[in-house]
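Chemist: curious how this folds, go ahead:
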Amino acid sequence: MIVLAIETSCDETAAAVVARDGAATGRVLSNVVLSQLAEHRPFGGVVPEIAARSHLDHLDSLVQRALDEAGLGFDALDGVAATGGPGLIGGVFVGSMTAKAIAAARGLPFLAVNHLEGHALTARLTDGLAFPYLLLLVSGGHCQLVEVAGIGRYRRLGGTVDDAVGEAFDKTAKLLDLGYPGGPAVERAARGGDPRAVKLPRPMAGKPGCDFSFSGLKTAVRQARQQLALFDDQAAADLAASFQAAVADVLADRCGHALDSFAADTGQRGPLVVAGGVAANQVLRARLRHLSASQGTRLIAPPLDLCTDNAAMIGWAALERLALGLSDPLDFAPKPRWPLESLTGAADT
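Modeler: Below you'll find the model as predicted:
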């Protein structure tokens, strides 16, 4: 089976062609991503109206490019997929309507993919991972720990009670004048800093459960900067490194609790999968790799280009659903909010 997939939930316009061979072997035939960073950088963050207009301007050409790079035409497709939510609703509308139009014109199944499910299933595309597994989903808008039992079968163990970790990275970068986007900027600055230079809190660490909190950590970074008599490049690097170390410690602590809960529920300890844009952070990966080894399990982290928003993960999630006989009506309404645990699988329909 082969699908064309579209991703427009935030500030990347993306199209991909993905194939599924056999039970769970995937091939990415093309994966095209057009970043809008230059358009949003002057504003220090994503402007929804600008994002939607940019998707509208570029999506048709990206779809054609994805097909050309795959060496296929529309007649080779078995389905058309697009992110149906959650995300910035203007962008989600652009992608969904484009996919619906292609599906209607070609008489193909349409699949509205939950963006979070795309991240959740990426490890099955890259590593052929079997169910169940534990997922740490960390991005600009999401921070949660989830048991992944099957397609459409998700149980949330914990989430953030305030800010997502990616948002904390962005706001820390802004506080330290490091530029946009915040995640890569903090990681770059932190390479020249001392992670022990500034004492910062580890919110929720050591407490029962699997929830997160990052607003207090952001406040501590702001206060630490205000207390500095001299704020130069080295001070920024030290604060960035200290913040990054605090985040890694918190995520590792929460994942340790989640692995205990996962073992109690499933009888197995892991594997632990980390996905989402923040999963590209190498310090975080190393910290979670150490945690997994100490817990007698393994960490699975997708390649960097499949951690950030991309259409290949949307295509794979669509293929997983299509293989179960699932598709969506053309009157599907895009959703700005769409909890992962609200999804259903073939057994639930």
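Chemist: can we go C-alpha only for contacts and neighbour counts from here?
Modeler: Will do.
Chemist: residues in contact with residue 8?
Modeler: Applying Cα atoms under 8 Å, 6 or more residues apart in numbering, we find residue 8 in contact with 14, 55, 82-83, 91-92, 94-95.
Chemist: meant to ask about residue 103
Modeler: Applying Cα under 8 Å, 6+ apart, the residues near residue 103 are 79-80, 109-110.
Chemist: of these, closest to residue 175?
Modeler: Lowest distance from residue 175 to those (Cα to Cα) belongs to residue 80, with 41.8 Å.
Chemist: report the separation between the residue nearest to the spatial centre of the chain and residue 230.
Modeler: A centroid search over the chain (Cα atoms, centre = their mean) returns residue 276, at 2.4 Å, as the residue closest to the centre. Using Cα to Cα, to the nearest Å, we find residue 276 at a distance of 35 Å from residue 230.
Chemist: give me the buried subset of the contacts of residue 103.
Modeler: Taking 16 or more other Cα atoms under 10 Å as the criterion, what is buried in those is 79-80, 109-110.
Chemist: in strands, which of these fall?
Modeler: For the buried ones among the contacts of residue 103, membership in strands holds for 79-80, 110, with DSSP state E as the criterion.
Chemist: quick check, nearest of those residues to residue 176?
Modeler: The nearest member of these to residue 176, counting by Cα to Cα, is residue 80 at 42.7 Å.
Chemist: the closest one is in contact with residue 113, isn't it?
Modeler: No: because the distance of 10.4 Å does not satisfy Cα atoms under 8 Å, residue 80 is recorded as not touching residue 113.
Chemist: which residues of the stretch 101-250 of the chain fall in strands?
Modeler: 110-114, 133-138, 143-150, 153-159 (DSSP state E, counting those that start in this stretch).
Chemist: what's stretch 53-73 in contact with?
Modeler: For stretch 53-73, contacts defined as Cα under 8 Å, 6+ apart pick out 4, 6, 8, 12-17, 29-33, 36, 74, 91, 94-95.
Chemist: I'd like the structure of this one too, to check against the first:
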Amino acid sequence: MTEKENIYILAIESSCDDTSVAVLQNDTVLSNVVASQKIHKEYGGVVPELASRAHQQNIVPVTNQALARANIDKKQLSAIAFTRGPGLMGSLLVGTSFAKSLSLALNIPLIEVNHMQAHILAHFIKDESMAMPTFPFLALTISGGHTQIVEVNDYFDMRIIGQTLDDAVGEAFDKSAKILGLPYPGGPLIDKHALNGDPTRFEFPKPKVKDLDFSFSGLKTSILYFIQKQTAKHPDFINENLEDICASIQATIINILMDKLKKAVKQTGIKNIAIGGGVSANSGIRSALKEAENKFGWTTYIPKFEFCTDNAGMIGIVGYHKYKSGQFTDQGITAKARYSLTS
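Modeler: Modelled structure (predicted):
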């Protein structure tokens, strides 16, 4: 491909509390800048109003930094890709409005991206050290807001075959951490403490949910009642058993995910498995997938850490493939807080 044929995508991600802008040359990420918002730690969770204000402050300097790191002038850009949804409406509006304005000012195409589709297609970012999935494959998308098993037949041919009926797996991790008195975000801290704990020490019930769907609300409640009961008898119970508690919680959640994934493989006959979303950074889940690969003959695809959490690189790779197939949008586009993967 010659220089004139190169496609340069500037991608914007603002679905929650991270402002991210990336520049891609075809399917290669040249820069991927993320500005995290620390203020939410004070409140134990993301505050939507504060998140949208921070996006307004961050989006211009983050864009300038992404262009500078990529050594690309904005006049070289082929298109602007942005997260349309799902996510927090205020946060999405900042990214959507900025993307529309930039597209209009530069007179280049605008491409809307589904955030969950981007988590799946992040596997197609070119990287010599990482293998790309072959179609068809099953994608387990696990994040703070979503838990889904998706049958992926092509870049834009996806079918949800299982999803959570209530809480997402990331919320289960974070709420469990909050019960234990760990600071936000607590999911990574549970993973950290679990590394040195006994996953069989404490037993928590696994919900009985039909087909390939998930439920985590009951698990959170059982963990809460367990901790309340134990601390009533032994006030220092959490401190004395923190590593074992975290390991047991994590093992239960991983078993729930893996049981459904095994069932999905059996039903579809597809043994190519890819994970995505913020929770895919969890070391226990990664280990469980590798173990299943050896035990059941699966081929597993695990993204780099920088492409697990919310980032614009994954938005850009969707933008690149949409650009090639002529899937552009117009200035009348609006953000969608609830945006189904298959809509």
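Chemist: superposed, what's their TM-score?
Modeler: The TM-score (TM-score structural alignment, normalised by the length of structure 2) is 0.93; 329 aligned residues with a Cα RMSD of 1.2 Å.
Chemist: quick one: the helices in the stretch 151-300 of structure 2?
Modeler: Per DSSP state H, counting those that start in this stretch, the stretch 151-300 of structure 2 has helices spanning 169-179, 187-194, 217-233, 237-268, 283-296. These are given in chain order.
Chemist: what's the closest of the ones you listed to residue 322 of structure 2?
Modeler: That would be, of the helices of the stretch 151-300 of structure 2 and by Cα to Cα, helix 237-268, which comes in at 27.2 Å.
Chemist: contacting residues for the equivalent of residue 251 of structure 2 over in structure 1?
Modeler: With TM-score structural alignment as the criterion, the equivalent of residue 251 of structure 2 in structure 1 is residue 245. Taking Cα under 8 Å, 6+ apart as the contact definition, residue 245 of structure 1 lies against 195, 283.
Chemist: for residue 17 of structure 1, what are its contacts?
Modeler: Residues in contact with residue 17 of structure 1, defined by Cα under 8 Å, 6+ apart, are 2-5, 28-31, 66-67, 70, 312, 315.
Chemist: returning to what we had before: still touching in structure 2? Go through the contacts of residue 103 of structure 1.
Modeler: Of the contacts of residue 103 of structure 1, the contacts whose aligned counterparts also meet in structure 2 (both residues aligned by TM-score structural alignment, their matches' Cα atoms under 8 Å) are 79-80, 109-110.
Chemist: and residue 248 of structure 1, how far is that from residue 289 of structure 1?
Modeler: For residue 248 of structure 1 relative to residue 289 of structure 1 (Cα to Cα), the value is 11 Å.
Chemist: need the contacts of residue 8 of structure 1 in a markdown table with secondary structure and distance to residue 180 of structure 1, can you?
Modeler: Putting these into a markdown table (DSSP: H, G, I helix; E, B strand; the rest coil; distance: Cα to Cα, whole Å) gives the following:
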| residue | secondary structure | distance to residue 180 of structure 1 |
| --- | --- | --- |
| 14 | strand | 20 |
| 55 | helix | 20 |
| 82 | strand | 27 |
| 83 | strand | 25 |
| 91 | helix | 20 |
| 92 | helix | 23 |
| 94 | helix | 25 |
| 95 | helix | 25 |
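Chemist: now render the residues you listed as JSON lines, adding neighbour count.
Modeler: Converted to JSON lines, the contacts of residue 8 of structure 1 look like this (neighbours: other Cα atoms under 10 Å):
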{"residue": "14", "neighbour count": "28"}
{"residue": "55", "neighbour count": "27"}
{"residue": "82", "neighbour count": "33"}
{"residue": "83", "neighbour count": "33"}
{"residue": "91", "neighbour count": "30"}
{"residue": "92", "neighbour count": "26"}
{"residue": "94", "neighbour count": "24"}
{"residue": "95", "neighbour count": "29"}
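Chemist: which of those sits closest to residue 224 of structure 1?
Modeler: Among these, residue 91 lies closest to residue 224 of structure 1 (Cα to Cα), at 37.3 Å.
Chemist: identify the residue nearest that closest one in space, chain neighbours excluded?
Modeler: Nearest residue to residue 91 of structure 1 in three dimensions, chain neighbours excluded: residue 52, at 4.5 Å (Cα to Cα, 6 or more residues apart in numbering).
Chemist: can you count the residues close to that neighbour?
Modeler: Counted with other Cα atoms under 10 Å, residues neighbouring residue 52 of structure 1 total 23.
Chemist: hang on, residue 245 of structure 2 packs against residue 202?
Modeler: Yes: in this structure residue 245 of structure 2 lies within contact range of residue 202 using Cα under 8 Å: 6.7 Å.
Chemist: and those two? which has more neighbours close in?
Modeler: residue 245 (27 against 15).
Chemist: enumerate every residue touching that one.
Modeler: 194, 197, 199, 201-202, 238.
Chemist: what do you get for residue 163 of structure 2?
Modeler: The neighbours of residue 163 of structure 2, taking Cα under 8 Å, 6+ apart as the test, are 146-149, 212-214.
Chemist: columns neighbour count and distance to residue 136 of structure 2 on top of the residues you listed, output as CSV?
Modeler: Listed next are the contacts of residue 163 of structure 2 as CSV, based on neighbours: other Cα atoms under 10 Å; distance: Cα to Cα, whole Å:
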residue, neighbour count, distance to residue 136 of structure 2
146, 20, 21
147, 28, 20
148, 24, 16
149, 26, 13
212, 20, 18
213, 18, 20
214, 24, 22
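Chemist: mind picking the two most distant members of those residues?
Modeler: By the measure Cα to Cα, 146 and 212 form the most distant pair in the contacts of residue 163 of structure 2, at 14.3 Å.
Chemist: TSV for the kept ones among the contacts of residue 103 of structure 1, including distance to residue 131 of structure 1?
Modeler: As requested, these are arranged in TSV below (distance: Cα to Cα, whole Å):
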residue	distance to residue 131 of structure 1
79	24
80	25
109	26
110	25
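Chemist: hmm, back to that, okay, and which of the contacts of stretch 53-73 of structure 1 map to strands?
Modeler: Filtering those for membership in strands, criterion DSSP E, returns 4, 6, 12-17, 29-33.
Chemist: buried members of those residues into PyMOL, please.
Modeler: Below is the selection syntax for PyMOL that covers the buried ones among those, with 16+ other Cα under 10 Å defining burial:
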select buried, resi 4+6+12+13+14+15+16+17+29+30+31+32+33
